[in-house]
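Q: No letters, just coordinates:
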């Protein structure tokens, strides 16, 4: 299973990869520049968290490795690796409905709360899970 050795990096296609769920101690990278934004990642076996310009973007509990993360106003996609039942929180548009797909299977429509957070769980094992979140 992959981890991001540098904790956060830009892939050749311009997408971000971040997180290392096998670290036993908290690690972070601040001031990572990407497409005019500044990112901060905190990660270890218990949590992985990503912020953009000091605003919440992503969190997984326990920690994970997120590969090829991309978000637009209507679509968020990424591959995720980790262990066990993992709660994922994504910062999106407030009070908006989204359809969530895990490995191309819809887990249903979900509405963000007033702070724009969408929360769902995925069971992670040795293989990656593909996550797609589409605005309805």
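A: Arrived safely. Predicted model only: the values in this text are computed from it and were never measured. Numbering: from 1, shown residues only.

Q: Only C-alpha atoms from now on, for both contacts and neighbour counts.
A: Noted.

Q: Give me the neighbour count for the closest residue to residue 118 other than its chain neighbours.
A: Of all residues not flanking residue 118 in the chain, residue 112 sits nearest, at 4.8 Å (C-alpha to C-alpha, 6 or more residues apart in numbering). Residues lying near residue 112 (other C-alpha atoms under 10 Å) number 18.

Q: I'd say residue 112 and residue 92 touch.
A: Yes. With contact defined as C-alpha atoms under 8 Å, residue 112 reaches residue 92; the gap is 7.3 Å.

Q: Alongside the first one, take a look at this:
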């Protein structure tokens, strides 16, 4: 996997890919249409942020590249790459418990706060992606 040079794109399987952690300056794409929703991505080496219809979806510090980002009623899945470990926050359902998997290995359960945000740390090495799966219990 590598950075997303166009900053955001729809993949052949219907998922989203976004982010470019190699940029020195902030870059963004607004009003990217995907399945009837409008997405906005802001990305560079320090942060990657995704919004859908003006609402928070994903954020990483430092910046990351995300591929095959998919959301269902009970699951969020994506592959992530970065140049160093990242703190990732995703928007989920308020006050629910989730199980988190990295590369198929359960790393523990977490509960979202009242605003539905779940934060996790992912160990990253440049050039190697990590598959993240978050499943509602």
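A: Great, that's in hand. Quantities reported herein were computed from a predicted structural model and do not represent experimental measurements.

Q: And the TM-score between them?
A: Once superposed, chain against chain, the TM-score is 0.98 (TM-score structural alignment, normalised by the length of structure 1); 136 aligned residues with a C-alpha RMSD of 0.7 Å.

Q: if we can go back for a sec, could you measure from the residue nearest to residue 118 of structure 1 over to residue 9 of structure 1?
A: 28 Å (C-alpha to C-alpha, to the nearest Å).

Q: same thing with residue 118 of structure 1?
A: 24 Å.

Q: Could you do residue 123 of structure 1 as well?
A: Remark: distance between residue 123 of structure 1 and residue 9 of structure 1 (C-alpha to C-alpha) = 25 Å.

Q: the more surrounded of these two?
A: Each of residue 123 of structure 1 and residue 9 has its neighbours counted (other C-alpha under 10 Å); residue 9 has more, 19 against 13.

Q: Could you say which helix or strand holds that one?
A: With elements taken from DSSP states H and E, the one containing residue 9 of structure 1 is strand 8-10.

Q: So which elements touch that strand?
A: Using 3 or more C-alpha pairs under 8 Å, 6 or more residues apart in numbering; DSSP states H and E, the elements in contact with strand 8-10 of structure 1 are strand 16-18, strand 27-34.

Q: Of these, which is nearest residue 68 of structure 1?
A: Of all the helices and strands packed on strand 8-10 of structure 1, strand 16-18 sits nearest to residue 68 of structure 1, with 5.2 Å by C-alpha to C-alpha.

Q: Which other helices and strands does that closest one contact?
A: So strand 16-18 of structure 1, by 3+ C-alpha pairs under 8 Å, 6+ apart, packs with strand 8-10, strand 65-71.

Q: How about the residue nearest to the spatial centre of structure 2, nearest residue that isn't a chain neighbour?
A: Central residue of structure 2 (C-alpha atoms, centre = their mean): residue 58, 4.8 Å from the mean position. Among residues not flanking residue 58 of structure 2 along the chain, residue 90 sits closest, at 4.5 Å (C-alpha to C-alpha, 6+ apart).

Q: ditto for residue 116 of structure 2
A: Nearest non-adjacent residue to residue 116 of structure 2 (C-alpha to C-alpha, 6+ apart): residue 94, at 3.7 Å.

Q: What's the local residue count around the one you found?
A: When neighbours are counted by other C-alpha under 10 Å, residue 94 of structure 2 registers 14.

Q: Spatially, what comes nearest to residue 19 of structure 1 if we skip its sequence neighbours?
A: residue 65 (4.3 Å).

Q: ok, now which ones touch that neighbour?
A: 2-4, 17-21, 48, 80-82 (C-alpha atoms under 8 Å, 6 or more residues apart in numbering).
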